[in-house]
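1. Provided below are the primary sequence and the corresponding predicted coordinates.
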Amino acid sequence: MNRLVRGSSAAAVLLLALAGCKQEEQGAPVAPAAEPVQAPVVAAPAAADLHDVIENTPSYVIGISYPPAASKYPGLANALSDYAGHAKADLLKSVAELGNDKPTAPYELSLAFDMLVETPAVVAVSADGSSYTGGAHGQPLVARFVWLPEQQQLLKADDLIADAKGWQAISDFTEDKLLEQATVRAQGEDMSPEEQQAQVRNLSKMIDEGTAADATNFGQFQPVMDATGKIAALRFVFPPYQVGPYSDGTQTVDVPAAVLLPHVAADYRGLFAHP
């Protein structure tokens, strides 16, 4: 009998202990799940305030104009503002170096930005003008800006073409076209055939150097779009002195997509019209 009582008591104690453990497990506080870590949101850069500039003093004159549509693209607007800012700073530096002297003619900065292309995938702006700080004529200001809204970046020449072979193909094409243009100009002048040939030979050295197979020689370009919004060609822009004298002005060559595509970096091939 005592053995039965002791057995029953031990069983009761074990059941109570098990019940207590179960209650503790059920009543134990559950640690809250860790909240997912969110990546910080990087704010887009604020767009520069692209307002036209007109300044007129006895020593200098400045005129800068922008296309209103460029303000829709903050990264592009900042690039235009930076370019104009450097041009203005250079002019004002030259004015400061005059000291108390007065220039024979006011120093002058004239710079116009114009919208060339605006599609969902490609936006292009030209910058043309000059900076005059004495001498026979002003220093040409020629630049092109190609903005890719979907990638939020400027399209640079050294990113566009994937290899040296590509720059050689572009170099060969542009050199041939520029020599053709030089020949046509010479034929239109009142010169003998021998004089025309001599002029073209003299220009050929500048053209050869200015179109050497290097991205730095092709940094200024603008897209030529087709009816579907694809790039049918790139118009490479050569400022005065790069491939000819000042009197020949800014020269351009359109390189078709068929020549470019075998060498365009993979990230940008979708922008071009495919044959």
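-> Yep, it's here. Quantities reported herein were computed from a predicted structural model and do not represent experimental measurements.
2. use CA for all of it now, contacts and neighbours both
-> Fine.
3. which residues in the stretch 151-275 of the chain form helices?
-> Using DSSP state H, counting those that start in this stretch, the helices of the stretch 151-275 of the chain run over residues 157-160, 164-187, 193-210, 257-260.
4. To residue 96, which of those helices lies closest?
-> helix 193-210 (33.3 Å; CA to CA).
5. Could you check the angle the closest one makes with helix 164-187?
-> Computed with axes from the mean of the first three to the mean of the last three CA atoms, to 10 degrees, the direction of helix 193-210 lies at 150 degrees from that of helix 164-187.
6. got the helices of the stretch 151-275 of the chain as JSON lines, with distance to residue 233 and mean neighbour count columns?
-> Below are those laid out as JSON lines (distance: least, CA to CA, whole Å; neighbours: other CA atoms under 10 Å):
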{"stretch": "helix 157-160", "distance to residue 233": "13", "mean neighbour count": "16"}
{"stretch": "helix 164-187", "distance to residue 233": "12", "mean neighbour count": "18"}
{"stretch": "helix 193-210", "distance to residue 233": "20", "mean neighbour count": "16"}
{"stretch": "helix 257-260", "distance to residue 233": "5", "mean neighbour count": "17"}
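7. Residue 138 is nearest to which of those helices?
-> When those are compared for distance to residue 138 using CA to CA, the nearest one is helix 193-210, at 20.7 Å.
8. structure B:
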Amino acid sequence: MSRLSIAVLGCVVALALASCDREAAPATAPVAKPAQPAPFVAPQDVFERDARAIVGISYPPGLERYPALAKLLVAHAQARRAVLDGALAKAPSNAAPFELTLRFSTAADAPRMFAVVADEELYTGGATSRPSRTVFLWLPAQNRLLTPDEMIPDPAAWSRLHADIRKLQRQESASLSAPDAEGAMQRVFVPRFNSAGRIAGLRFPTDGGGEVEVAGSDLKSLVAPAYAAWFEDAPMSADAAPAPSAPATP
């Protein structure tokens, strides 16, 4: 065989091997791009009025920081609107207009907690409307709600708070009648933070529509250990205590 033929044959073999390598190599899968979070859409205030009902719902500013909380507030408003709609469906057409007023307001804005209060007035007939209050205690670091029973888990602690609230009410007004057990035992409170970011007190609603505050120093022994250090004048934990200084060298 001539040298030219050998060279041509070598080229043919090399091309064939290269083609096999390309066919054997697995196709590279496209790299999936991470899904982009949906842009935050702030809840919109609502004001509607017709012959049968009046609806007013307002939201606080700053919810763009906590989108998950914003969704919970919207869901709460939708649930209360459903109650109104259910009452309207059963009411006669000539009934007095029903009403739902729901106002969300920021009660505390601290690094440990962002608290929103929902004050509601619902009228579905009768002599007066029915007021109620719901408190949303949001933990920014954990991106979740904190329930009152999680902070104060012991039923005996709630009983002690009941007694303290009755005592404080009597001190504020000697003519104020004592609240019934059911009203006073509502497990609803609003925290008040001091300038250092600790809870200076918890404000509890009273039957008369007011509030009574229990000092943070009186609450430390009642709250769960995980939250005791959040309260004013709480004892320093062992891991946060300053290390003892080394003895001076003579």
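-> Received the coordinates, thanks. Just so it is clear, the structure is predicted and the values come from calculations on it, not from any experiment.
9. Could you dump the helices of the stretch 151-275 of the first structure into TSV with distance to residue 228 of the first structure added?
-> As requested, these are exported to TSV (distance: least, CA to CA, whole Å):
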stretch	distance to residue 228 of the first structure
helix 157-160	21
helix 164-187	24
helix 193-210	33
helix 257-260	14
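10. Tell me which of those helices approaches residue 86 of the first structure most closely.
-> Counting by CA to CA, residue 86 of the first structure lies closest to helix 157-160 out of these; the figure is 21.1 Å.
11. which residue numbers in the second structure go with that closest one?
-> Taken onto the second structure by TM-score structural alignment, helix 157-160 of the first structure occupies residues 148-151 there.
12. Aligned to residue 271 of the first structure, what sits in the second structure?
-> Going residue by residue (TM-score structural alignment), residue 271 of the first structure aligns to residue 230.
13. Verify the contact between its match and residue 199 for me.
-> Yes - in this structure, residue 230 of the second structure sits in contact with residue 199. The criterion is CA atoms under 8 Å, and the distance is 6.0 Å.
14. ok so, going back, what's near enough to touch the match of residue 271 of the first structure?
-> Residue 230 of the second structure sits next to 198, 199 when contact means CA atoms under 8 Å, 6 or more residues apart in numbering.
15. how about a cut-off of 10 Å?
-> For residue 230 of the second structure, the contact set (CA atoms under 10 Å, 6 or more residues apart in numbering) comprises 112, 193, 197, 198, 199, 200, 216, 220, 223.
16. what's the answer for residue 3 of the first structure, then?
-> By CA under 10 Å, 6+ apart, residue 3 of the first structure lies in contact with residue 9.
17. Distance of it relative to residue 17 of the first structure?
-> Residue 3 of the first structure is 21 Å from residue 17 of the first structure, where distance means CA to CA, to the nearest Å.
18. again, but for residue 238 of the first structure
-> On the measure of CA to CA, residue 238 of the first structure and residue 17 of the first structure end up 92 Å apart.
19. Which one's more surrounded, those two?
-> Ranked by neighbour count (other CA atoms under 10 Å), residue 238 of the first structure and residue 17 place residue 238 first, with 23 against 12.
20. I'd like to know how many residues surround the nearest residue to the more buried one once chain neighbours are set aside.
-> On the basis of CA to CA, 6 or more residues apart in numbering, the spatially nearest residue to residue 238 of the first structure that is not a chain neighbour turns out to be residue 251, at 5.1 Å. Under the neighbour criterion other CA under 10 Å, residue 251 of the first structure is assigned a count of 17.
21. How far away from the center of its chain is the longest helix along the first structure?
-> Taking residue count as the measure and DSSP state H as the definition, the longest helix of the first structure comes out as helix 2-27. Distance, stretch centre to chain centre, for helix 2-27 of the first structure: 79 Å (CA atoms, centre = their mean, to the nearest Å).
22. Could you do stretch 4-24 of the second structure as well?
-> Offset of stretch 4-24 of the second structure from its chain centre (CA atoms, centre = their mean): 69 Å.
23. how big's the offset between the longest strand anywhere in the second structure and the first structure?
-> Longest strand of the second structure, by residue count under DSSP state E: strand 98-109. For strand 98-109 of the second structure, the mean distance from the matching residues in the first structure following superposition reads 1.1 Å, by mean CA distance after the TM-score superposition for the first structure.
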